[in-house]
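Chemist: Below is the sequence, then the predicted model.
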Amino acid sequence: MRIHRMVYRRLVPRRMQKKIHSRLIDRPRTRMIMDMFGITDSEWSIWSKEYSGTMEMLEKKKRKFKDSKDAGSIHWRQGLHLYCLIRKLRPDDMVETGVASGYSSSIILQALSMNGNGTLHSIDYQPDNEKSKVMPKVDDVGWMVPKTLRKRWDLVIGDSKKELPLLLKRLGSNHRKAMMHDALHPCIDMFMHDSLHTYGHMYFEYETAWKHMKKHGVLLSHDIMQNSAFEDFGKSKGAKRLLIDRNFGLMVKA
């Protein structure tokens, strides 16, 4: 029986949440991801405990903004897989589109902080506060992100259609200077889409990020069931695709 995430977080004791997170190892999809990326049972157990602490911190902060029905959060199971992947892969540069309250951004930044390495580059537009259910103030994109995690955060305000190519060009330029050559140099280790979920926009973001992604880089996408963009793009690149959980998938650049 599926438990609604708000009921789960409020009624299930934290010690039980840790046990539930650890038991996910037995789920076929989780095991496939662990095997694919070489995550051991011991690593999963340790990182699950870290994640439980992160979730508790975010839920406390979320409850302070009582007008929000759902502060732009992802499902706890999706967040756990995302956290463990970042802990394992230790990306130097990760890009995400779509920030809203900064719930998933906080999960990513906490994993980077625990790694002691990496920067998250996020892109989101300035919302209309009257229409938004996840923003307490117009200028508060990412309001849930703790100040202690922001030193690893590069937040870009704007439409990803315009800002994503510019960001990747900037990161690529930095990498070229570091590598002392002029050739196009892949500059990102991970990319996550969670912005506008139309076929054209999703495909554009996948294609743009893919060109700048390092070998064995990981592309993640939320709301992949909205249309066939994720499946079509993966097939066009011959990339192995995995469904992490329901509406959240990943593919790896060979």
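Modeler: Received the coordinates, thanks. Numbering: from 1, shown residues only.
Chemist: all contacts plus neighbour counts: C-alpha atoms, from now on.
Modeler: Will do.
Chemist: How about residue 221, nearest residue that isn't a chain neighbour?
Modeler: Once flanking residues are discounted, residue 221 sits nearest to residue 193: 4.7 Å by CA to CA, 6 or more residues apart in numbering.
Chemist: The one you found against residue 203, yeah?
Modeler: No. The pair residue 193 / residue 203 is not scored as a contact, 10.0 Å apart, by CA atoms under 8 Å.
Chemist: out of those two, which sits in the busier spot?
Modeler: residue 193 (24 against 19; other CA atoms under 10 Å).
Chemist: that's a strand at residue 122, yeah?
Modeler: Yes. Counting by DSSP: H, G, I helix; E, B strand; the rest coil, residue 122 is part of a strand.
Chemist: ok, how many other residues are close to it?
Modeler: Number of residues near residue 122 (other CA under 10 Å) recorded here: 24.
Chemist: in the chain, which spans are strands?
Modeler: Along the chain, counting by DSSP state E, strands occupy 93-97, 119-124, 153-157, 188-193, 213-222, 240-245, 248-252.
Chemist: try this one next to it:
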Amino acid sequence: MKNILNKAVAIIAISAALTSCSSDEVAISGTGNLDLEFDNSYGENDLLLNSQSYTTSNNEALKISTLKYIVSNIVLTKEDGTTYTYPKSQSYFIIDESDSEKRVAGLVDVPAGNYTKVTFGIGVDKTQWELGASGQGDFLATAQAAGMMWSWTAGYKFMAFEGSFTSPTVTTATDFKVHTGQTGTDYNYTEVTLTLPTNAMVRTTITPEIHIVADASKIIDGTNKFKLSESATIMGGSSLALITANLINMFSVAHVHND
């Protein structure tokens, strides 16, 4: 009798385990959506265009009027180490601080799963640009309308950072412009990989939001530091490679919402 009861308990336990696994498999099947929300800051402060003054380590006071950058080539890594590459034709977004609706890169039809990392490019990769104007799809017109092209032959602006500044030697507010992109033989495209503090749980019924902070102070006041009083316009030359290196450290993940 005791053996029969033990066998019955074992069968119930196995059945419950199988049911649990089956339910879990159902829960992470199919596709869902995922949002990358970019929250631009300056150091520890929220980025406020045209109003707030921010001081660099070189004692230059900035008022920022424009911050735009292209996010592209998004790749998501699951907890088992496998990756999902978002379709390239849909993987170009212009993040614009002046428009709250353009601070989110919305991804659709993402395979359900628990994601631990996100990788994305800043700019348009050279392989894409080499497809020519006709190979850019709708994004070429989008970039032109957003002012994120120098010209077709010169290519895309990967990032536009503009405003005015004063310094101990420049006491009258003076305009500055920092644009990255192709210059000479340097393409200046870069990629960023961020580890998530908690998994982004994509489900058919859950759209995770990965809250990414982009610290604009890193652009000219990161590992490589620049004085706008020495050059208020930075759009070419060796400086762009140094600014591109700064951009790698511009981004961090604040938190993940699984709502």
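Modeler: Great, that's in hand. Values in this document were obtained by computation on a predicted structure and should not be read as measured data.
Chemist: What is the resulting TM-score of the chain superposition?
Modeler: With the length set by TM-score structural alignment, normalised by the length of the first structure, the two chains reach a TM-score of 0.25; 118 aligned residues with a CA RMSD of 6.4 Å.
Chemist: need the strands of the first structure in CSV with distance to residue 35 of the first structure, can you?
Modeler: What follows is the strands of the first structure, written out as CSV (distance: least, CA to CA, whole Å):
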stretch, distance to residue 35 of the first structure
strand 93-97, 22
strand 119-124, 25
strand 153-157, 30
strand 188-193, 19
strand 213-222, 15
strand 240-245, 12
strand 248-252, 14
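Chemist: out of those strands, nearest to residue 33 of the first structure?
Modeler: Residue 33 of the first structure lies closest to strand 240-245 among the strands of the first structure, at 7.7 Å (CA to CA).
Chemist: what packs against that closest one?
Modeler: Counting contacts by 3 or more CA pairs under 8 Å, 6 or more residues apart in numbering; DSSP states H and E, strand 240-245 of the first structure packs against helix 28-37, helix 76-89, strand 248-252.
Chemist: switch to 7 Å and redo it
Modeler: strand 248-252 (3 or more CA pairs under 7 Å, 6 or more residues apart in numbering; DSSP states H and E).
Chemist: now for the strand it packs on, which elements pack on it?
Modeler: Secondary elements touching strand 248-252 of the first structure (3+ CA pairs under 7 Å, 6+ apart): strand 213-222, strand 240-245.
Chemist: in the second structure, which spans are helices?
Modeler: 2-27, 126-129, 139-145, 217-221, 238-247 (DSSP state H).
Chemist: Isn't residue 75 of the second structure up against residue 84?
Modeler: Yes. Taking CA atoms under 7 Å as the definition, residue 75 of the second structure is a contact partner of residue 84 at 5.7 Å.
Chemist: In terms of neighbours, single out the busier of those two.
Modeler: Neighbours were counted for residue 75 of the second structure and for residue 84 using other CA under 10 Å; residue 75 has more, 18 against 14.
Chemist: how close does the closest residue to residue 111 of the second structure other than its chain neighbours sit to residue 195 of the second structure?
Modeler: Nearest residue to residue 111 of the second structure, sequence neighbours excluded (CA to CA, 6+ apart): residue 31, at 4.3 Å. Residue 31 of the second structure sits 22 Å away from residue 195 of the second structure, going by CA to CA, to the nearest Å.
Chemist: and what of residue 109 of the second structure?
Modeler: For residue 109 of the second structure, the distance to residue 195 of the second structure - CA to CA - is 22 Å.
Chemist: same question, residue 142 of the second structure
Modeler: Separation of residue 142 of the second structure from residue 195 of the second structure (CA to CA): 30 Å.
Chemist: again, but for residue 20 of the second structure
Modeler: 29 Å.
Chemist: same check, this time on residue 33 of the second structure
Modeler: The gap separating residue 33 of the second structure from residue 195 of the second structure is 19 Å, by CA to CA.
Chemist: higher neighbour count, the two?
Modeler: Under the neighbour definition other CA under 10 Å, residue 33 of the second structure and residue 195 were set side by side, and residue 33 has more, 20 against 14.
Chemist: Which residue is the nearest non-sequential neighbour of that one?
Modeler: residue 108 (4.5 Å).
Chemist: Not counting sequence-adjacent ones, nearest residue to residue 155 of the first structure?
Modeler: Nearest to residue 155 of the first structure is residue 122, by CA to CA, 6+ apart, at 4.9 Å.
Chemist: Between the two ends of stretch 204-217 of the first structure, what distance do you get?
Modeler: End-to-end span of stretch 204-217 of the first structure (CA to CA): 18 Å.
Chemist: got the buried residues for that stretch?
Modeler: Within stretch 204-217 of the first structure, the residues that qualify as buried by neighbour count (16 or more other CA atoms under 10 Å) are 204-206, 209-210, 212-214, 217.
Chemist: same question, stretch 7-17 of the second structure
Modeler: Neighbour counts over stretch 7-17 of the second structure (16+ other CA under 10 Å) mark no residue as buried.
Chemist: Show residues contacting that stretch.
Modeler: The contact list for stretch 7-17 of the second structure, computed with CA atoms under 7 Å, 6 or more residues apart in numbering, is empty.
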